[in-house]
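Participant: kindly return the folded structure for what I paste below:
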Amino acid sequence: MTGFGKATMQLPNKKITVEVKSLNSKNLDLNVRLPQAFREKELELRNVIAKDLERGKVDFSIFSEVTAEETSSKINAPIVLSYIEQMKNIIPDADATELMKMAVRMPDSLKVERQEIDENEWESIQIAITEALQYINEFRRQEGAKLEIEFRNRIENIRNFMNQAIALDPERIAIVKERLRNNLVELQANVDENRFEQEIIYYLEKLDITEEKVRLTNHLDYFIETIEGSEANGRKLGFISQEMGREINTMGSKSNHSEMQKLVVQMKDELEKIKEQVLNVL
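Facilitator: Okay, the predicted model is just below:
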């Protein structure tokens, strides 16, 4: 959800700049900064932005730069003259210019006329707002296209590591059987071979990772299927990633084989990179 959009509009007496930027976030965290004259439009703006951007830590700002000669701040002449007269009474010989400098710094020396929003002006500003939102959404689409390529590569890497782990399974089973038999030899105990085989089968069933492989494969396929959907799917991808993590962790706890555990660590590494980027998907 990282993105940036900016649009400017020149009005008869001012220049309006609209900026919007977003960072990763699970939900919409919206911060709106507006000139005082546009405060009454904040709720309307929030609804428009929330509908358009959906998720992310969003900073939205409108800047107004006066370009005409007339300003909203004017010198409050009676107040300034009153300050000057008071200071003359205190310092009769003071220079008039210095008195003026001090007077305009005093409270209420400047009066700011409240600006009422002009609906025609606001309609023009809305065009700039729409343009800025279009720019940030285009930025997001470009980022999304790059993320899709990365997701597909990460998912394929996890699939390859999983298949390599499965290929090691016969070797792992043989090592487990050999270790159990050697332990019995060291004990110098008489063993019923049929019972021994039954116990091995029971023990190996607990270490079997076939079920985890099937579920992880389904999650990998579902992740790709979800990416190809047209609706907003960031939260769904997050849930799928969590399920993938459970299967990988279970596979690691059952592996009992150094090379398989290395492959599990590599799968976890790829999954963590996916989880980091899933936050950047709507």
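
Participant: can we go C-alpha only for contacts and neighbour counts from here?
Facilitator: Fine.

Participant: for this protein, just list every one of the strands.
Facilitator: 3-10, 14-23, 28-33, 56-66, 73-75, 110-112 (DSSP state E).

Participant: CSV for those, including mean neighbour count and distance to residue 265?
Facilitator: Output for these, formatted as CSV (neighbours: other CA atoms under 10 Å; distance: least, CA to CA, whole Å):
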stretch, mean neighbour count, distance to residue 265
strand 3-10, 19, 33
strand 14-23, 19, 29
strand 28-33, 15, 33
strand 56-66, 19, 30
strand 73-75, 12, 65
strand 110-112, 14, 65
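
Participant: nearest to residue 131, of those strands?
Facilitator: Taking CA to CA, strand 3-10 is the member of the strands of the chain nearest to residue 131, at 6.2 Å.

Participant: tally of neighbours for the residue lying closest to residue 267 once chain neighbours are set aside?
Facilitator: Among residues not flanking residue 267 along the chain, residue 158 sits closest, at 5.1 Å (CA to CA, 6 or more residues apart in numbering). The tally of other residues near residue 158 (other CA atoms under 10 Å) stands at 25.

Participant: check contacts around residue 158.
Facilitator: With CA atoms under 8 Å, 6 or more residues apart in numbering as the criterion, the residues that contact residue 158 are 266-267, 270-271.

Participant: ditto for residue 161
Facilitator: 263-264, 266-267.

Participant: residue 248 too?
Facilitator: 212, 216, 264, 267-268.

Participant: now, those that are in helices?
Facilitator: Among those, the members falling in helices (DSSP state H) are 212, 216, 264, 267-268.

Participant: structure for this one too, so we can compare:
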Amino acid sequence: MTAFARHEEQTELGTLNWEIRSVNHRYLEVAFRLEESFRPMEMAMRKLISDTLSRGKVEVSLRYKAPEQQQDKLEINETLAQNVIDQYQLLANRAENDAPLDLMKVLQWQGVIQSQSLDQDALNALLMQSLEKAVADLVASRKREGASLQTMIEQRCQQINDIAEQVRQRMPEILQTHRQKLQDRIAELQINLESERLEQEMVLLAQKSDVAEELDRLQSHVNEVNSVLQRDEPIGRRLDFLMQELNREANTLGSKSIDTDTTRYSVDLKVLIEQMREQIQNIE
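Facilitator: Here you go, the predicted structure:
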């Protein structure tokens, strides 16, 4: 489900600012953007998210700001800084490049500047608590989006039912119209056709154009869609399958059509089904 959540936690240990984006995906795929100091917590964070979400491509971003008193003093990892300088010098000699080293870039190297030590265990606990709140905000966002999608799908299902009823009611009229056209054509060509033969032709035409089963299945699938929408579980894949079944019946209705209105109804059905299918790709 497409959704977005932002959550900020301000404490004496610093400020944690989470941003979580979610788009539809066949499976659950989670990507993190974290500072290196928080990487050891990634497995725990993945578990927290997988315990809540089952599908979706989820991007999780964390910005951490240390307390003001921690930012007044800088500590430099001299060993790492020297290693960066040495490696630069080695590459510069090999490339015969005598350009001076920009020391500011050395300071910007990940891990060269270190903040004063914090209670990492306490910070990690805060990290998980704030992530749990951010994920809860994401779930709430997904539910709001889901409610909107549910309303749209239910409306399309009602339109499909209405079309199916219109086709069902019009079939006797359509067959009668074709009977009259056939009789008019016979009279025009001055063909002496026995009444029994005419009835046989009409029976064959009725059998060929009979769409009662397709209409029954169409409405049965619509009922199943409405039922699935009420379930408190991931339903995206089930709905996607039902869209395929609905589309199959709409195609069969079109292939059996002997009337321009029925053909138009088939096209209208496929438009409605495609509108639902596109949105269902966003449902978990």
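
Participant: TM between them?
Facilitator: Laid over one another, the chains give 0.81 as their TM-score (TM-score structural alignment, normalised by the length of structure 1), with 263 aligned residues with a CA RMSD of 3.1 Å.

Participant: mean shift of the lengthiest helix in structure 2 relative to structure 1?
Facilitator: Looking across structure 2 with DSSP H, the single longest helix is helix 120-189. Compared with structure 1 after fitting, helix 120-189 of structure 2 deviates on average by 1.6 Å (mean CA distance after the TM-score superposition for structure 1).

Participant: picking that back up, now, among the contacts of residue 248 of structure 1, which is nearest to residue 127 of structure 1?
Facilitator: Nearest to residue 127 of structure 1 among the contacts of residue 248 of structure 1, with distances taken as CA to CA, is residue 268, at 46.5 Å.

Participant: that closest one -> structure 2?
Facilitator: The alignment partner of residue 268 of structure 1 in structure 2, by TM-score structural alignment, is residue 270.

Participant: that match is in contact with residue 249, isn't it?
Facilitator: No: look at residue 270 of structure 2 against residue 249 with CA atoms under 8 Å: they stay out of range, at 9.5 Å.

Participant: measure stretch 59-70 of structure 2 end to end?
Facilitator: 29 Å (CA to CA, to the nearest Å).

Participant: report the distance from it to the chain centre.
Facilitator: 30 Å (CA atoms, centre = their mean, to the nearest Å).

Participant: same question for stretch 263-281 of structure 2.
Facilitator: With CA atoms, centre = their mean, you get 18 Å for stretch 263-281 of structure 2.

Participant: ditto for stretch 270-284 of structure 2
Facilitator: The answer for stretch 270-284 of structure 2 is 10 Å, by CA atoms, centre = their mean.

Participant: cool, and stretch 243-250 of structure 1?
Facilitator: 24 Å.

Participant: Provide the aligned range in structure 2 for it.
Facilitator: The aligned range for stretch 243-250 of structure 1 is 245-252, by TM-score structural alignment.

Participant: okay, now the match of residue 268 of structure 1: neighbour count?
Facilitator: Neighbours of residue 270 of structure 2 (other CA under 10 Å): 21.

Participant: now residue 192 of structure 2
Facilitator: There are 8 residues near residue 192 of structure 2, going by other CA under 10 Å.

Participant: from residue 176 of structure 2, how far out is it?
Facilitator: Counting by CA to CA - residue 192 of structure 2 and residue 176 of structure 2 are separated by 20 Å.

Participant: aligned counterpart of residue 26 of structure 2 in structure 1, please.
Facilitator: So, by TM-score structural alignment, residue 26 of structure 2 is matched to residue 26.

Participant: close enough to count as contact, its match and residue 279?
Facilitator: Yes: using CA under 8 Å, residue 26 of structure 1 makes contact with residue 279 at a distance of 6.2 Å.

Participant: give me the more crowded residue out of these two.
Facilitator: A count of neighbours by other CA under 10 Å puts residue 279 above the other of residue 26 of structure 1 and residue 279, at 21 against 17.

Participant: check the alignment and tell me where the more buried one lands in structure 2.
Facilitator: Match for residue 279 of structure 1 (TM-score structural alignment): residue 281.

Participant: wait, what's in contact with that match?
Facilitator: 1, 24-25, 236, 240.

Participant: any idea what residue 132 of structure 1 aligns with in structure 2?
Facilitator: By TM-score structural alignment, residue 132 of structure 1 lines up with residue 134.

Participant: how about the contacts of residue 281 of structure 2 in CSV, adding distance to residue 60 of structure 2 and neighbour count?
Facilitator: What follows is these, written out as CSV (distance: CA to CA, whole Å; neighbours: other CA atoms under 10 Å):
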residue, distance to residue 60 of structure 2, neighbour count
1, 15, 27
24, 15, 20
25, 15, 18
236, 22, 22
240, 27, 19
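
Participant: out of these, which is nearest to residue 81 of structure 2?
Facilitator: The closest of the contacts of residue 281 of structure 2, once distances to residue 81 of structure 2 are taken by CA to CA, is residue 25, at 41.8 Å.

Participant: any idea how far residue 227 of structure 2 is from the residue lying closest to the closest one once chain neighbours are set aside?
Facilitator: Spatial nearest neighbour of residue 25 of structure 2, excluding adjacent residues (CA to CA, 6+ apart): residue 56 at 4.3 Å. Separation of residue 56 of structure 2 from residue 227 of structure 2 (CA to CA): 23 Å.
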